[in-house]
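K.L.:
Would you be able to build a 3D model of this:
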Amino acid sequence: MAENIVKTEYSELMQKSYIDYSMSVITARALPDVRDGLKPVQRRVLYAMDQLGLNYDKPHRKSARIVGDAMGKYHPHGDSSIYETLVVMSQDFKKGMALVDGHGNFGSIEGDGAAAMRYTEAKLKKFTQDVYLADLDKDVVDFIPNFDETEKEPAVLPVRVPNLLVNGADGIAVGMTTNIPTHNLGEVIDAVCAYMDNVNITTQELMQYCPGPDFPTGGLVVNKSELPAIYETGTGKIKLRGKVVFEPAQKRGEKDKLVITEIPYTMIGANIGKFISDVVELIESKKATDIVDISNESSKEGIRIVLELKKNADVENLKNLLYKKTKLEDTFGVNMLAIVDGRPETLGIKKIIEHHINFQYEIATRKYTTLLNKELANKEIKEGLIRACDIIDLIIEILRGSTNLKMAKECLMTGNAEGIKFKSEASKKQASQLDFTERQASAILEMRLYKLIGLEILALQKEYDEACKKIARYEKILGSRKEMAKVIKEDLMKIKKEYSVGRRTVIEDGKEAVFIEKKIPEQEVMFIMDRFGYAKTIDMAAYERNKEAVHNEYKYIFSCMNTDKICIFTDNGMLHQIKVKDIPFSTKFRDKGTPIDNLGNYDSSGERIIYLCASERIRQKRLLFVTKLGMMKLVDTSEFDVMKKTVASTKLTDGDELIGIYETDARTEVLSKFNYDGTVGEEEVVSSDQNIILQTANGVFLKFPLTDVPQKKKNAVGVRGIKLGSDDYIEDVYILTNGDELSMDYKGKMLDFGKMKMAHRDTKGTKVRR
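P.N.:
Predicted coordinates for the structure are as follows:
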């Protein structure tokens, strides 16, 4: 067979493949269908449970069995994603209405994971059976082949309430996400009925019935005025707050308490622990000085996070602090994206309800058409049986005279009496006039003799009358949209009566949380840090009393104001800033400090401190940066006046590192200069009375004026200070002010830096030999 090579542009192939993949993820994985509000995996898990017969009144079944059936028959993907879906549908703190009745450890609101699926059990909730899976046997939805065409699965479940609103949805597709909040079942049903009464109803009018989201965790929505725009467009941000209750002390020895009884929906999971750690951080940083202790007393009964307060604490200010600095106030990003007719579409609340109602009319039409056809067939059979009872003697004569079932059935349907033995010609003549339908003939032949009892005949007549009534009712419903709407609303009201619960989330226009931070009295303190990285600040009196011990035991010692910041420059070119007020303060010299790693982003395991100072001390100064490979520059300290805790203090080339940062007397002076056109202009130059001496590892020294080093920005590499040998690097740097006398013993030879020959930057220097 000859090869057939098809040449394709690679970019076109990739584009087509990626688009196909994207659409598969969007339509068949990540986004819910607007009709039943379910993603494919949720729909398949519920259908698999229904097929397993896991009804609410039956025993629980192992979750592993449910996951296995769903994966093997309908959802050929990872078992972990299927089990996670099952778990979430059972968690009443995530769903407005839980759909699965879980038995065992199905996780907690604080983020604890569910037990493995081999340990847990599950079955359907009664609500799920009545509202999500009812009428599947009445041909109300289309069934499609599964992935290997060995089974059939519903394309959509006949959900009778707008599940997209009731249980919300979240999912990440390719290039798009959906995030729909949960709503109150009763309110949503009221909104659906209002729309059915008036299709021209506005979003604002719909919100009189469904005023906003209703989260299972309760809490408060505090931007009520913004909700109409969010529900009109389907996008926006809902501002959430937890519910905080003040509990005054009841008896002596007790403390006043602030108790968080409801949390924002966005806080569920690990964010509860994050909230507690954030409060602890506020206490340690002395921003929440009114809080004495915090404890989590949450249980199955609900959330209860207790903050014990100092006497006469400013409760309102403390609430505002929690709203401002923690996740107790958060935003829920709304994006009501769902699959509509096979395509993703962002929908407002009115559109969601409109699509749901259209789906309900479709379901109702198919349901009552199926029921009508069933009752018409039932009526036909009952008519035949009643008529047969009137001529039962003739039918018995036909049966006794026939040689087989086919002959008897043909006689009942067409009156063909050939081959049948009758007692008289009159009977044969009467038999020739029979014209039962095939369905009626089959029912007659299958009828048992006890049906000939008088009471049974009366019951047969009664069943016939009931079938006629049902047919009339079904025809009336199918013949009038108004009647069908009435039936749909009646069903919705029954669901509301049986399953609706009260609203949990309060909706209001809350005041902006304004926290007034208490100003700490400004004072001078002494920053001290030992060689192990333990830092603290002490008051000046304690320093003066223990001056000798401080200088013997600590590596970094300098004074600063408690409103200042500590600057930590490290060998990898980073600058870390820590507020002095965040460093533990003590009036006792012997109190242990705190590792400086714990106070900021500095990591002692991966960085080495090159220079440490108070930001106020170096204000309006120039710092000299010197790297191991000889790069140098002067940087104005205003470059480091930034809000971020960590920034790059300089740019380093590969394999280079900072070896020193030095304060200098360098200053910028403006000098007059003559331009080429003869005019007089101005020029900025660096002025200094200092000289630099660079020492390399191989004993090369180079002395040159500081003015040779240009001033650069912090993100610049700098200029070369010395031409290094192939295996050489800068080992030390000395700064000498004119007139200073400085000498050193280098490998047994005395060097007088004052008499050392002055050279220029970026030269080779002089090697000192023994």
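
K.L.:
Please count neighbours and contacts with C-alpha atoms only from this point.
P.N.:
Fine.

K.L.:
who's in contact with the closest residue to residue 384 other than its chain neighbours?
P.N.:
In space, and not counting its chain neighbours, residue 384 is closest to residue 440: 5.1 Å by Cα to Cα, 6 or more residues apart in numbering. By Cα atoms under 8 Å, 6 or more residues apart in numbering, residue 440 lies in contact with 380-385.

K.L.:
let's see it at 10 Å
P.N.:
Taking Cα atoms under 10 Å, 6 or more residues apart in numbering as the criterion, residue 440 is in contact with 377-385, 387-388, 409, 412-413, 446.

K.L.:
hey, where'd the helices end up in the stretch 151-300 of the chain?
P.N.:
163-166, 185-197, 203-206, 227-233, 270-284 (DSSP state H, counting those that start in this stretch).

K.L.:
To residue 454, which of those helices lies closest?
P.N.:
Proximity to residue 454, assessed across those by Cα to Cα, is greatest for helix 185-197 (48.2 Å).

K.L.:
this one as well, want them side by side:
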Amino acid sequence: MEHSIIRTEYSELMQKSYIDYAMSVIIARALPDVRDGLKPVQRRTLYDMYELGIRYDKPYRKSARIVGDTMGKYHPHGDSSIYDALVVMAQDFKKGLPLVDGHGNFGSIEGDGAAAMRYTEARLQKVTQEAYLADLDKNVVDFMPNFDETEKEPVVLPVKVPNLLVNGAEGIAVGMATSIPPHNFGEVIDGVIAYMKNPDITTAEMMQYIPGPDFPTGGIIANKDDLPAIYESGVGKIKIRGKIEIEKGKGGKDRMVITEIPYTMIGANIGKFLNDVYGLVESKATSDITDITNQSSKEGIRIVLELKKGADIEALENLLYKKTKLEDTFGVNMLAVADGRPETMGVVPIIRHHVKFQYEIATRKYQTLLAKEQDKKEIQEGLIRACNVIDLIIEILRGSRSIKDAKACLTDGNTDHITFKNLSSKIMAQQLNFTDRQAQAILEMRLYKLIGLEIEALMKEHDETLENIAKYEDILEHRSSMAKVIIKELTAFKKAYGKERKTVIDNLKEAVVAAKKIEEQDVVFLMDRFGYAKIVDTSVYERNKEAANAEYRHIFTCKNTDKICIFTDKGQMHLLKVLDLPYGKFRDKGTPIDNLCNYDSKEENVVYLAGLEHVSSHRMLFGTKYAMIKVVDGMEFVVAKKTTAATKLGEEDEVLTVCPLEENDTLVMATKKDMFLRIDCAQIPQKKKGAVGVRGMKLAAGDELKSIHVLHEGEEKEVEVKGKPVALHRLHVGNRDTKGVKK
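P.N.:
This is a model prediction of the structure:
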């Protein structure tokens, strides 16, 4: 067997393969079709339920049966995607018009998931059957083979309402995503009717009928003036707020009740909102809230915030809108598949595509109905003629040897093989010219049809058929007649399934939270050897000074508005706001500083701690174990970053000392091999924080600094070496970068 090797550029092959994959995801998985507003998985699930006969007036069927059948016949992409689609179509808090009637646990607005598919049951909603799946038997849409070509599935469902706007859509494809908000069913139908009466309608005129989204969760749209631009372009951001009501409580205290939430808060974000409110209370951003409870139920959302007496309600509302999900943004990107390709559209183009589709459906529907009525007319006319010459037909049937001979006589007047009682009957029979279908109907006609009342009914039915033919021909020939039929149907749907608008549309002021002015005061920072830190009032420290000095490793006074600088042996400086530290009693445990900043106690050791105000007002000395020293201006550490490099270190080097320098200070370096060198700090050059520094002392092989001591002018200090005291202040002041003296 010959092999043919095709040589091609690898990049071209990858590009083509990726584009094919991307288009497959876009068209066949993630984006809805503008005609029926459904993704393929939704369309296939609804069609499968229709095929299984799970109608609104029939018993519920197990979701597992629906999912399995859909996966086996139409959607071989896993059961979870099918069940997820089924669940969402049944959730009235996500869909403006639920398409599936779910029985069992189909999840909750608070983010609880649906029960497993083996427990839940479902069936079609009445509106789905009437407005989404009706007329499938009338050849109104094209069908295509399924994935293995064993079944046929509709390319698109004959949806008679603009589902893309009614239920909205969300989907992430490759390189693009769609996000369409749900709208009010009745308003959208009014918009469609308005477009059909005036195809040149503008977006502004359309917004008289469709003023904005209508979310199932209600809420308030806060940027009404931005909606025209969003509806024109199909892209933009909608600000949505929850609805707050104030109730009077006992003792003159008010109660703030959230009765409606933003659409984006559905699910886990309700829990996040509660946590955010707790956080505002804990961080003292507000002291007006005394308790919060979630009293939501099947009847609706009810989140209750108990307020203290005299609470500033307006300020608290602004704080909740600004700092929590009670005000959120819904990103609009009206992207859908139109004419086989993804397209971002405004509201009017979406309705234009929908109306065009409605005319296509109606044309095919009435063409099919007209053909059926014309067939009925042909048969009815044949039966009526047959009733007028019934005696002759009976004579033909009795004189025939076979059905074939009788049919030939009825259609062509062929009397060769038929025996007649008299010549006149034969002559009359030769004049018969029924069509094949009429002849077949006559041969299959039962004798009771010859009863007078039956003949009258046949005549009446024939008149109705003629009326239907005239009506259908008028609908097909005149677009205005077809428009009337479509509008009449839409009006009936609105009357049957329309609901009041839930979402309020308004222009609301931006929520502004005035920064709470903090009264500046001195506090004392305390941190023990385990890294637990806190701040206490200076008077508290003074009363417990002896115990504090015994229990805590780091103690200093700072301002409550200051930041704490944490210098580590790895050359890093971490900043920690004093306000983030717990302010409490002397016996309170405190909080690990690991939890409040980027400091990692497992990787780093604290070398020096001080307030940023103190650090910035001094020249800071840095010394490492390999005797690299430098002075850095403290203002270099006034930075916005939570963590910054305080100094550059050589390989395996570590910071040994960080401390502020005063005028006329001297520096004593002591090594592990008991070498000492005292130098004047004026010899140490000032460097940037990103510099390594200079060598302060020549170290012998294998030696390194054990400690660095800064002596202020006139200060006396001793250290012990091999059991003997060494007076550091009596050491000779030498030159930097020398070996020092042995002790």
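
K.L.:
List the TM-score for the superposed pair.
P.N.:
The TM-score (TM-score structural alignment, normalised by the length of structure 2) is 0.92; 741 aligned residues with a Cα RMSD of 3.0 Å.

K.L.:
quick one on the thing from earlier: any idea which element the residue nearest to residue 384 of structure 1 lies in?
P.N.:
Under the criterion of DSSP states H and E, residue 440 of structure 1 resides in helix 438-446.

K.L.:
Where in structure 2 does that helix fall?
P.N.:
Mapping helix 438-446 of structure 1 onto structure 2 (TM-score structural alignment) gives residues 436-444.

K.L.:
roughly how far out does that stretch sit from the chain middle?
P.N.:
62 Å (Cα atoms, centre = their mean, to the nearest Å).

K.L.:
again with stretch 127-136 of structure 2
P.N.:
29 Å.

K.L.:
on that earlier part again, can you tell me which of the contacts of residue 440 of structure 1 are classed as buried?
P.N.:
378-385, 388, 409, 412-413 (16 or more other Cα atoms under 10 Å).

K.L.:
Now render those residues as TSV, adding distance to residue 663 of structure 1 and secondary structure.
P.N.:
Below are these laid out as TSV (distance: Cα to Cα, whole Å; DSSP: H, G, I helix; E, B strand; the rest coil):
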residue	distance to residue 663 of structure 1	secondary structure
378	102	helix
379	104	helix
380	106	helix
381	106	helix
382	107	helix
383	110	helix
384	111	helix
385	112	helix
388	116	helix
409	115	helix
412	117	helix
413	115	helix
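
K.L.:
Of these, just say which sits nearest to residue 748 of structure 1.
P.N.:
Closest approach to residue 748 of structure 1 among these (Cα to Cα): residue 378, at 118.8 Å.

K.L.:
In this structure that closest one contacts residue 467, no?
P.N.:
Yes - look at residue 378 of structure 1 against residue 467 with Cα atoms under 10 Å: they come within range, at 6.9 Å.

K.L.:
where do the contact lists of those two overlap?
P.N.:
In contact with both residue 378 of structure 1 and residue 467: residue 372, using Cα under 10 Å, 6+ apart.

K.L.:
Just name the most buried of the helices of the stretch 151-300 of structure 1.
P.N.:
Highest mean neighbour count of these: helix 163-166, a mean of 26 (counted as mean count of other Cα atoms under 10 Å).

K.L.:
now for that one, which elements pack on it?
P.N.:
Using 3 or more Cα pairs under 10 Å, 6 or more residues apart in numbering; DSSP states H and E as the contact definition, the elements that helix 163-166 of structure 1 packs against are strand 177-180, helix 185-197, helix 349-390.

K.L.:
who's in contact with the first one?
P.N.:
The one in question is strand 177-180 of structure 1. Outside strand 177-180 of structure 1, the residues that reach it (Cα under 10 Å, 6+ apart) are 26, 30-32, 164-172, 213, 234-235, 332-338, 344, 346.

K.L.:
after superposition, how close is it to structure 2?
P.N.:
Strand 177-180 of structure 1, aligned to structure 2 and superposed, deviates on average by 0.9 Å (mean Cα distance after the TM-score superposition for structure 1).

K.L.:
how far out from the middle of the chain is that strand?
P.N.:
10 Å.

K.L.:
Also the last one?
P.N.:
Average the C-alpha atoms of helix 349-390 of structure 1, do the same for its chain, and the two points are 43 Å apart (Cα atoms, centre = their mean).

K.L.:
same check, this time on the second one
P.N.:
When distances are taken as Cα atoms, centre = their mean, helix 185-197 of structure 1 is centred 29 Å away from the chain's centroid.

K.L.:
One more: stretch 484-502 of structure 2?
P.N.:
30 Å.

K.L.:
what range in structure 1 does it sit on?
P.N.:
Aligned using TM-score structural alignment, stretch 484-502 of structure 2 spans residues 486-504 in structure 1.

K.L.:
same check, this time on stretch 326-345 of structure 2
P.N.:
Alignment of stretch 326-345 of structure 2 against structure 1: residues 328-347, by TM-score structural alignment.

K.L.:
distance between the matching stretch and the chain's centre?
P.N.:
13 Å.

K.L.:
Can you get me the start-to-end distance on that stretch?
P.N.:
For stretch 328-347 of structure 1, the first-to-last residue distance is 29 Å (Cα to Cα, to the nearest Å).

K.L.:
again with stretch 222-235 of structure 1
P.N.:
Length of stretch 222-235 of structure 1, first residue to last, Cα to Cα: 17 Å.

K.L.:
before we move on, what about stretch 733-750 of structure 1?
P.N.:
The straight-line separation of the ends of stretch 733-750 of structure 1 (Cα to Cα) is 17 Å.

K.L.:
Can you give the contact residues for that stretch?
P.N.:
So stretch 733-750 of structure 1 is contacted by 624, 626, 659-665, 688-696, 699, 701-703, 705-706, 751-756, 768-770 (Cα under 10 Å, 6+ apart).
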